[in-house]
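A.B. asks: Have a look at this prediction, sequence included:
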Amino acid sequence: MSSRRRKPDWLKSQPPTGQRFTDIKQTLRDRDLHTVCEEANCPNMGECWSGRDGPGTGPGTATFMLMGERCSRGCNFCDVATGGMDPLDPDEPENVAEAVGEIGLDYVVLTSVDRDDLDDGGAAHFAETIRECKRRNPGTLVEVLIPDFGGDEDAVRQIIDAEPDVIAHNVETVERLQWPVRDRRANYEQTMDVLEQVDRESDIYTKTSLMLGLGEYDHEIYRTLSDLRQVGVDVVTFGQYLQPSRSHLDVFEYVHPDAFETWRQVAEEELGFLYCASGPMVRSSYKAGELFVDALVRDGKSPERAREEARAAAES
């Protein structure tokens, strides 16, 4: 289906504004830090950065991208530049941790580009950033969205040992569409192995995300969800794939919000995921999901109560 199609009304969003948004951008620039929020032009950036109760009202969330602006892989859905890898910045763990404190985030997501050029895929650098964020900001919950580290279990174990509150690794799409959606060095089985290892070796909550609108069939989505539950994934998110540029994969279809709600119900009520954030504008790091984890981890609330509060806050 042509990417020239006009987007439906439910995919329109307002550009981020406000003093807090401006202040966060300045803090990031001052420390030469990058966020996926900006790199991916996330439609929820203003909402997440503004705070849990609206613009200017207090701590929010942000997703920091570690290990540079360039990725060693070239996925056909992603707009991050590929190749020309830079050396790791040894000051990055400290700079990120200081920025988290300066901005006043109560929930931070750390992710990264793929660094297949490094012996451990950058796992030690990633783990050090987790530990530094925890040390300097003991009241902040840390979620990590990790690469697959080429299937290296020792690298994944370094992330586990750093003790983040949530470990996420995205399956992105159904098995049939892994290529051409993802780089050939990523694959369905390897992703399941990473998620299963985290579940097997820790009590850390696990999370993953799928994009819809790439040409997947309903039975493939259901099978993917079933496989994810089998390897112990706790939280799943669904969002609409949007083409970053005309050189990327076309959008096959714009999935109606009602379909996203159906998949939320299937995930939570039929398959037993603790939480599912599902909607056209949802991304893997999204305030509703983070509010759920916050209530679950920090306040010790039941999944049912945590879900109720997260949805109420996201809709307010």
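C.D. replies: Now that the structure is in, tell me what you want to look at. Numbers count the residues shown, from 1 in each chain.
A.B. asks: going forward, measure contacts and count neighbours with C-alpha atoms only.
C.D. replies: OK.
A.B. asks: A helix includes residue 62, no?
C.D. replies: No - assessed with DSSP: H, G, I helix; E, B strand; the rest coil, residue 62 is strand; it does not lie in a helix.
A.B. asks: all helices for the stretch 51-200 of the chain, in order.
C.D. replies: With helices called from DSSP state H, counting those that start in this stretch, the stretch 51-200 of the chain shows them at 92-103, 123-136, 153-161, 178-181, 188-201.
A.B. asks: Would you format these as JSON lines with distance to residue 65 and mean neighbour count included?
C.D. replies: Formatted as JSON lines, the helices of the stretch 51-200 of the chain follow (distance: least, CA to CA, whole Å; neighbours: other CA atoms under 10 Å):
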{"stretch": "helix 92-103", "distance to residue 65": "10", "mean neighbour count": "19"}
{"stretch": "helix 123-136", "distance to residue 65": "10", "mean neighbour count": "20"}
{"stretch": "helix 153-161", "distance to residue 65": "15", "mean neighbour count": "18"}
{"stretch": "helix 178-181", "distance to residue 65": "21", "mean neighbour count": "16"}
{"stretch": "helix 188-201", "distance to residue 65": "20", "mean neighbour count": "18"}
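A.B. asks: Select, out of the ones you listed, the one closest to residue 253.
C.D. replies: Smallest distance to residue 253 across the helices of the stretch 51-200 of the chain (CA to CA): 14.8 Å, for helix 178-181.
A.B. asks: Second structure for comparison follows:
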Amino acid sequence: MSVDENKINFKKPQWLRKKLVPHAQKEMEDLLGKHGLHTICQEAKCPNISECYAKKNATFLILGNICTRRCTYCNVHTGKPTEVDLAEIDGVTESVIKLGLKFVVITSPARDDLPDGGAEQFYRVTQNILKKSPGTQVEILIPDFKAKEKSLQRAVDSGAVIIGHNIETVPSLYHIRRNASYERSLQVLKRLKELGGEKVKTKSALMVGLGETEEEMIQVFKDLLAVGCKFLSIGQYLAPSGEYEKVKEFVKPEQFQRYKEIALDLGFEFVHSTPYARSSYLAHEYLSKDKNSI
């Protein structure tokens, strides 16, 4: 590795130096700990964790915190998952009610050990929230479920207003997504839209800074639109530690703005494209009546 490559992985530019709010973070973690719950915010070391926790926003991680895949960019632990915990259905709902959340995001690690990939748990958690907190909307961010039709149907039937599945990166870099494929992820998004129709919005997310080109990114935009996906987030990849994929570039804010303009011009309905954008960051804004402005 060259000296320049070393520097880029350890010295962040000014626009990536986000302030933390430790008190707010501890308060939320204490509440989640009472119910034995996990958030992807914690597991993935999300840089927005303090900001979101301060606003009482969190993306709940169901089906445990152990993933059956070993993607080389993701901080979620890999190993043998625990049994499905039915108690988390009420645990998540009670936390939603206690926090007074009006918009909730539910996600999970990949659970290839389960016949349905965990789809039934997504359905039960979402339905429980909608039943006991009728003023709350739910977004679910699902793994690919190996594109199983019954699992995708269960996700659509859950009542979630947005169903997300992250494409993550461009096809030439898909080696970082172990046991996944670009074509399968597109097929998942296509079937979700076909099964859900107008009642379901589909959403995806892309990381940048891994060596992708603008031309490759634009092609992914077109591929997503071709399968009916109209919501998109684009954010800077940040390596959790030196053991993960290396950052090749800290993409400048003006390039994020350019990606947003291109994506909106192509036909996306809403785009979050900033260095700190993540798939669940400011998730409620995607359904805002205020349309994106360039």
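C.D. replies: Structure's in. What do you need? None of these values were measured; they are calculated from a predicted model.
A.B. asks: TM-score for the pair, please.
C.D. replies: Scored against TM-score structural alignment, normalised by the length of the second structure, the superposed chains reach a TM-score of 0.94; 287 aligned residues with a CA RMSD of 1.5 Å.
A.B. asks: Dump the helices of the stretch 51-200 of the first structure into TSV; add distance to residue 291 of the first structure as well.
C.D. replies: Below are those laid out as TSV (distance: least, CA to CA, whole Å):
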stretch	distance to residue 291 of the first structure
helix 92-103	17
helix 123-136	18
helix 153-161	22
helix 178-181	29
helix 188-201	22
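A.B. asks: Of these, which is nearest residue 5 of the first structure?
C.D. replies: With CA to CA as the measure, helix 178-181 is the member of these nearest residue 5 of the first structure (20.0 Å).
A.B. asks: re earlier: can you tell which of the helices of the stretch 51-200 of the first structure is closest to residue 30 of the first structure?
C.D. replies: helix 92-103 (9.5 Å).
A.B. asks: what residue of the second structure takes the place of residue 263 of the first structure?
C.D. replies: Taking TM-score structural alignment, the alignment pairs residue 263 of the first structure with residue 259 from the second structure.
A.B. asks: Next up, the contacts around that match.
C.D. replies: By CA atoms under 8 Å, 6 or more residues apart in numbering, the contact list for residue 259 of the second structure reads residue 273.
A.B. asks: what do you get for residue 190 of the first structure?
C.D. replies: Per CA under 8 Å, 6+ apart, neighbours of residue 190 of the first structure: 148, 150, 151.
A.B. asks: one more time with 7 Å
C.D. replies: Residue 190 of the first structure makes contacts with residue 151, as judged by CA atoms under 7 Å, 6 or more residues apart in numbering.
A.B. asks: what's the answer for residue 99 of the first structure, then?
C.D. replies: The contact partners of residue 99 of the first structure, taken as CA under 7 Å, 6+ apart, are residue 27.
A.B. asks: Next: the one 10 residues further on.
C.D. replies: The neighbourhood of residue 109 of the first structure, defined by CA under 7 Å, 6+ apart, consists of 62, 63, 64, 142, 143, 144.
A.B. asks: now it: how far from residue 129 of the first structure?
C.D. replies: As judged by CA to CA, to the nearest Å, residue 109 of the first structure and residue 129 of the first structure stand 11 Å apart.
A.B. asks: before we move on, what about residue 266 of the first structure?
C.D. replies: Using CA to CA, residue 266 of the first structure is found at 36 Å from residue 129 of the first structure.
A.B. asks: same question, residue 308 of the first structure
C.D. replies: As judged by CA to CA, residue 308 of the first structure and residue 129 of the first structure stand 32 Å apart.
A.B. asks: now residue 103 of the first structure
C.D. replies: Distance, residue 103 of the first structure to residue 129 of the first structure, by CA to CA: 17 Å.
A.B. asks: and what of residue 65 of the first structure?
C.D. replies: As judged by CA to CA, residue 65 of the first structure and residue 129 of the first structure stand 11 Å apart.
A.B. asks: Likewise for residue 307 of the first structure?
C.D. replies: 29 Å.
A.B. asks: Let's verify the counterpart of residue 242 of the first structure in the second structure: helix, strand, or coil?
C.D. replies: Aligned by TM-score structural alignment, residue 242 of the first structure pairs with residue 238 of the second structure. Put simply, residue 238 of the second structure is coil when judged by three-state DSSP.
A.B. asks: Trace residue 119 of the second structure over to the first structure, please.
C.D. replies: Here residue 119 of the second structure is matched to residue 123 in the first structure, going by TM-score structural alignment.
A.B. asks: can you check residue 144 of the second structure too?
C.D. replies: Under TM-score structural alignment, residue 144 of the second structure pairs with residue 148 in the first structure.
A.B. asks: any idea how far its match lies from residue 172 of the first structure?
C.D. replies: 12 Å.
A.B. asks: Likewise for residue 151 of the first structure?
C.D. replies: Taking CA to CA as the measure, residue 151 of the first structure falls 16 Å from residue 172 of the first structure.
A.B. asks: ok, the two, which is more surrounded?
C.D. replies: More crowded of residue 151 of the first structure and residue 172, by other CA atoms under 10 Å: residue 172, with 24 against 18.
A.B. asks: list the contacts for that one?
C.D. replies: Per CA under 7 Å, 6+ apart, neighbours of residue 172 of the first structure: 209, 210, 211.
A.B. asks: Where in the first structure does the biggest strand by length in the second structure fall?
C.D. replies: The strand spanning the most residues in the second structure, taking DSSP state E as the definition, is strand 201-208. Aligning strand 201-208 of the second structure against the first structure (TM-score structural alignment) gives residues 205-212.
A.B. asks: check contacts around the counterpart of residue 44 of the second structure in the first structure.
C.D. replies: Under the alignment by TM-score structural alignment, residue 44 of the second structure pairs with residue 40 in the first structure. The contact partners of residue 40 of the first structure, taken as CA under 7 Å, 6+ apart, are residue 79.
A.B. asks: Recalculate using a threshold of 8 Å.
C.D. replies: Applying CA under 8 Å, 6+ apart, the residues contacting residue 40 of the first structure are 78, 79, 80.
A.B. asks: same thing with residue 186 of the first structure?
C.D. replies: 148, 150, 178.
A.B. asks: now do residue 277 of the second structure
C.D. replies: Under the criterion of CA under 8 Å, 6+ apart, the neighbours of residue 277 of the second structure are 233, 234, 235, 236.
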